[in-house]
Each structure stands twice: as structure tokens, then as C-alpha cells.
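Engineer: Okay, predicted coordinates and the sequence, questions at the end:
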Amino acid sequence: MNSLENFSKWLQEEGRSSGTIKTYLQIESFQKWWVAEKIADRFEPEEVTVLDLQDYKQFLVQHARNKRGGRLAAATVNKLLQVIRTYFKFLIETGVISYNPALKIKNQKIQKSHNTVRWLEDKEKIRLLRKINNPEGMKNTWHYKRNKAMVYTFLMGGLRVSELAGLIIPDLGLAKRRLTVHNGKGGKERDIPINDDLFQALSEWMEIRKESPDEIVFLSQKKGKFTLQGIEHVISKLGEQLGLEDFTPHVLRHTFCHDLIIKGYALQVVAELAGHEDLNTTRIYTMPGERETKKAVNSLSMGDSF
């Protein structure tokens, strides 16, 4: 069994999800880079130094490219650095190496910008709710009930696309009004209370989808499991009908988090509900949106003073 297979097995034993394991196996890119840089025959983990890792970080920042040919975002660089930290932790715990060179590697600084996160403004949210709660003109009741329940699960439950796609019927505790996410980021499980609006939307959907033997909560048009792209397409199409730009499932999730912050709930509460591992992620939602800042500046107009 090679080192990557051992690493994969170790990650499984750590309770990491299949998606997380796939991400961490990107360590192979670092191994190939190291072999090329050292003009070595093979990767030797015990010979990796702090300087090697610092050089690799600079390579990621200055030379590595994403699929579109652009430079890697700081957040992407930091994810790859976390892959390295986890890999060397594995090597330490399994006795492959005795010194961990990754301990001194710091993350790339991220320039804070609230414009990178979009949530629905109040008027947009009202338009969405009016549309999704009005079945007039809807030719397919099955689709209408499903799409409405999906929107409410994002908007009132704050789920990620992958989490919604992975929901199965036992996850819906409608009697206890609690929704359980088993496939959260980092393999973590969390419970989310189901409010009245979400309860009604889910109940209506479950009533009409009950004929399907599949355990998946949200079924595709062919009555099978939804792909992530399929879910994103449904939400994007709804956004087009509403005339909303950049309308995605993540925008609905951002709206869930932002609305909770605006209502005065503590960062820790919002982080728990959203499944954030770092409070700095949740803190983004304390920043004003672009329209809020524009409204604030426009309010300073002197036009009515003359």
C-alpha cells in the first residue's frame, strides 16, 4: 500500500467525508512539485524542509493557475496549505517522520471584502417569496412543491448545495421539527430547527413525493438523485424568472446567515446553524452589503438643502 492509500485510509478513520478525502489527496501535486524541484527519483517526506514548504507556498501564490488560467485565490492557496498540514500530521502520527516542517507555514493573507459575498436584499427576498408562494401559472404541481421546498430549505435552513442533495427521508424529523445534516463540511453533523414556514413547505413536498421508493428527499425530474449542477440550474432558472442577478443556492444560504445576524443573534449561534468551523467565516455577515453602503452615502445628498 503506497503513502497516498495509507493517507486515504487514515482520513477515513478520522471520519472525513469522501469529498474531503478527495480534496486532501491533492497532496500528490505537492509531491510531484517537490520531486521536480529536487530533481529526485521519488518523494521522500523525511527530507522535506520548512524552506521547501515556503517555496511551495510562493509557487502557489505566484505561479500556480486555476482552470481558467488565472492566479489562485488566497482562499484556495490556504486550502492547499491545509492539505499539506494534514498530510504531515498523518506522517507524524504514523511514525513516517519525526519532525513536522508544516507547523511553521502560515496562511496567505486574505484581503477582506464584503463584496465577495452576496445575500438577498429585503426587496429581492420579498419578490422571491411572492413568486415561490404563488402557484398560479405553474403547470406541474410536483415541480412547484419540490422547488418551493428546496428554496425554503436553503433560505430557512442555511444548507449548502451538497448538504441538500444528500438529504434522505430519515434526516427530516418533521414530528420533532428538526433537520439533521450528516454530510456537512468536514464530515460534521448538525441539527437545524425547522420553523413554521420550512415545516409547511417540506410537509407539502413530502406529501406529493411519497410515491417514490427512493430515500432521497429532493428528487430530480427523472425521480432520481439530483446532481449539484441540477439543483443549481433549478435555482438559477428561478432567478432568471425574477430578474435577479447572481442568484444561486449559496446566495440563499448567505441570506439565511445574514438575516440571523441582522436579527441580533450571536456569531456562535449562526456559526452552529450554518456549520462554520471558523467564526471569521460567520463574521463576514456582520458587514454591510453593497446596496446598504450605497444607500448610506446617497443619504448624504445635499440636494434638498438648497
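Structural biologist: Perfect, thanks for sending it.
Engineer: make it CA atoms for all contacts and neighbour counts henceforth
Structural biologist: Noted.
Engineer: Show me where the stretch 101-250 of the chain has its helices.
Structural biologist: Using DSSP state H, counting those that start in this stretch, the helices of the stretch 101-250 of the chain run over residues 122-132, 141-157, 161-165, 196-209, 228-242, 249-262.
Engineer: immediately after the last one, which helix or strand?
Structural biologist: Per DSSP states H and E, helix 249-262 leads on to helix 267-274 as the next helix or strand towards the C-terminus.
Engineer: One more to weigh against that first structure:
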Amino acid sequence: MDDQVQDFLHYLIVERSLSKNTLDAYRRDLAQYTHHLTEKESLTSLKDVRRVHIVNYLYELKDNGRASTTIARNIASIRSFHQFLLREKETDQDPSVHIETPKAERKLPKILSTSEVEQLLEAPDYSTPFGKRDRAMLEVLYATGLRVSELVDLNMEDIHLTMGFIRTIGKGNKERIVPLGRMARDALQLYLDEGRSALLKRKKSEALFLNHHGERLSRQGFWKILKKLALHSNIVKPLTPHTLRHSFATHLLENGADLRAVQELLGHADISTTQIYTHVTKARLKDIYSTYHPRA
């Protein structure tokens, strides 16, 4: 089974050009799935997999407290895998064909208020190279709505400060050009002038944002930085690397931005994904009404 999983992952790399994060998700999902088939179902060949085996695995995920979104992602991974095996004539049937995907709960994204964003942006100590880097990263995230993976993947050639935009490669290997506001440009320029060279330590790197080794900062590295800055800024709300992206979209819509424009800026393939932010703005309006209207 391991060889067939590797063949499938190779297909995803060559034919589908999926991102590293998506490939890692497929790899984890299928490793857990094939482990279940061999250990719990005592199967030795993928030709013997039937619908009941997949259903048993999904019930196991549910019993372990996995969210409906996680189960839905696993179903998608399993279905793609079995379709690949059928096309490659490794099996003669697709046991996943009638598996139903659970409806995902649409949870409203957590966002920061504009004052909380200001608190966070002021948290880095930008008298130091690391502080200049951290301030630049936060400013860029809030100014552009980039995903954190897109942020840490930025190279020097992707930044066009004079023209005021950033070039990024998003999901599905799609390129998009995102405008860069004045304050983000100023923070980036300060980092490039006084911070990056100190972090580079005479090394060579095309990466824009560097760690203390002078190498490209990782997503995990950014997450640790964000948690530290959240403590310094006294923000009590749960804060994740996606919070600034959510805040970017919500604040744009609250100030009258067109939904289609926000979709383009975020790099969403489907506008229904962007529409979740309209629910956030309505929820906030209701909270404001309840708090401030004298007869609410």
C-alpha cells in the first residue's frame, strides 16, 4: 500500500502541481487511512477495500472527536486516491464512490478590531533587526491579506515598493498581484534598509523574511513569533496566523469594499468562500446595535 500511496503523491506533484502544504495533508490522511486498513481491517491489498471499510474508518475519526471539516478532507483524499488507483488499473472498482461528505459547520472567523490590530502592530520592538522584521511581516499581512504560507514564501524579487504591490503564488499555483499600502511599504523599506542585512549574516538568500540563522522563516517560526507578540500586546482573543487575513477582509467589507474585489485580493477561487466575511460584518453590526441602542 505504501508504494501505491507514493505513486499517487508523485502523480499529484507532477500532474496537479499542488502546494507542499496540500501534499503534506494528502500524505498524512492516506498514511492514517492505510494504517487503519492494515491494522484494523487486516487488509493486505487495496483491491480488497470495500465501502464498509471506508465507513468504519470515518466512524473511527468521528469517535476520536475529529471535526466535520477534517472528516470531509479525509474523504476527499481517499476518493482521489481510489480514483487514481482505478485509472491506473491497480484496482477494478472505486469503493469510495457512494461515500457522502458531511456538511461542514460554517464557523465565523475570529477577527481583531481595528484598535486591536493597532495594538498588535505596535508590539514589535523595531529598534532591533528582529523587531523591524516582525513589524514588516504584520504590516504586510494586514495590508494584503496574504496567507502565512504565501508570506514566508515571498522572495526579494516579489516586492515592488516603488510601484506599491506584491506578487504572490497562491493555492493551485495561481499568481496574483496585491496592492501594498503606504504604512506596509514604509515598514518593509525600514526592514530592508536596517534589518534584513543584519539577519542575513553574510549569507545569500532570495527569501524576503529571514530567521536568526539567516535562512527563510518557516510557518512554524512565524506562529511562534505571533504568539509572543500577542502576549506583549495584551490581546486576549484567540490569535492564529490567519487572524490578520480574516481581519483584512472583514475591515475592507465594513468600509464598503466590493465583495468581488475582496475575493480577488484574497485569491479565493469561489466567491462563496469570501461571503463568510459578510456574515461576520452583519454579526458585528448586531453586537453594536445591542450594545449602543437605548431600546435594544
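Structural biologist: Alright, I've got the coordinates. Keep in mind it's a predicted model, so treat the numbers as computed, not measured.
Engineer: Kindly provide the TM-score of these chains.
Structural biologist: The TM-score (TM-score structural alignment, normalised by the length of the second structure) is 0.83; 286 aligned residues with a C-alpha RMSD of 2.8 Å.
Engineer: sorry, back to before: what's the closest of the helices of the stretch 101-250 of the first structure to residue 50 of the first structure?
Structural biologist: Comparison of the helices of the stretch 101-250 of the first structure against residue 50 of the first structure by C-alpha to C-alpha identifies helix 161-165 as nearest, at 35.7 Å.
Engineer: show me the residues around the most centrally placed residue in the first structure that make contact.
Structural biologist: The residue lying closest to the centre of the first structure (C-alpha atoms, centre = their mean) is residue 160, at 5.3 Å. Contacts for residue 160 of the first structure (C-alpha atoms under 8 Å, 6 or more residues apart in numbering) come out as 154, 249-250, 253.
Engineer: Counterpart of it over in the second structure?
Structural biologist: If you follow residue 160 of the first structure across to the second structure using TM-score structural alignment, you land on residue 147.
Engineer: Count the neighbours of the residue in the second structure that residue 150 of the first structure lines up against for me.
Structural biologist: Residue pairing (TM-score structural alignment): residue 150 of the first structure is matched to residue 137 of the second structure. Other residues lying near residue 137 of the second structure total 23 when counted by other C-alpha atoms under 10 Å.
Engineer: mind checking how far residue 137 of the second structure is from residue 162 of the second structure?
Structural biologist: Relative to residue 162 of the second structure, residue 137 of the second structure is positioned 18 Å away (C-alpha to C-alpha, to the nearest Å).
Engineer: go on, residue 18 of the second structure?
Structural biologist: Relative to residue 162 of the second structure, residue 18 of the second structure is positioned 32 Å away (C-alpha to C-alpha).
Engineer: more crowded one of these two?
Structural biologist: The neighbour comparison of residue 18 of the second structure against residue 162 (other C-alpha under 10 Å) goes to residue 18, with 17 against 7.
Engineer: ok, and the counterpart of that one in the first structure, which helix or strand is that part of?
Structural biologist: Correspondence of residue 18 of the second structure to the first structure, assessed by TM-score structural alignment: residue 16. Of the helices and strands defined by DSSP H and E, none includes residue 16 of the first structure.
Engineer: give me every residue that touches the closest residue to residue 16 of the first structure other than its chain neighbours.
Structural biologist: Sequence neighbours aside, residue 187 is the residue nearest to residue 16 of the first structure in space, at 5.2 Å (criterion: C-alpha to C-alpha, 6 or more residues apart in numbering). Taking C-alpha under 8 Å, 6+ apart, we find residue 187 of the first structure in contact with 15-17, 20.
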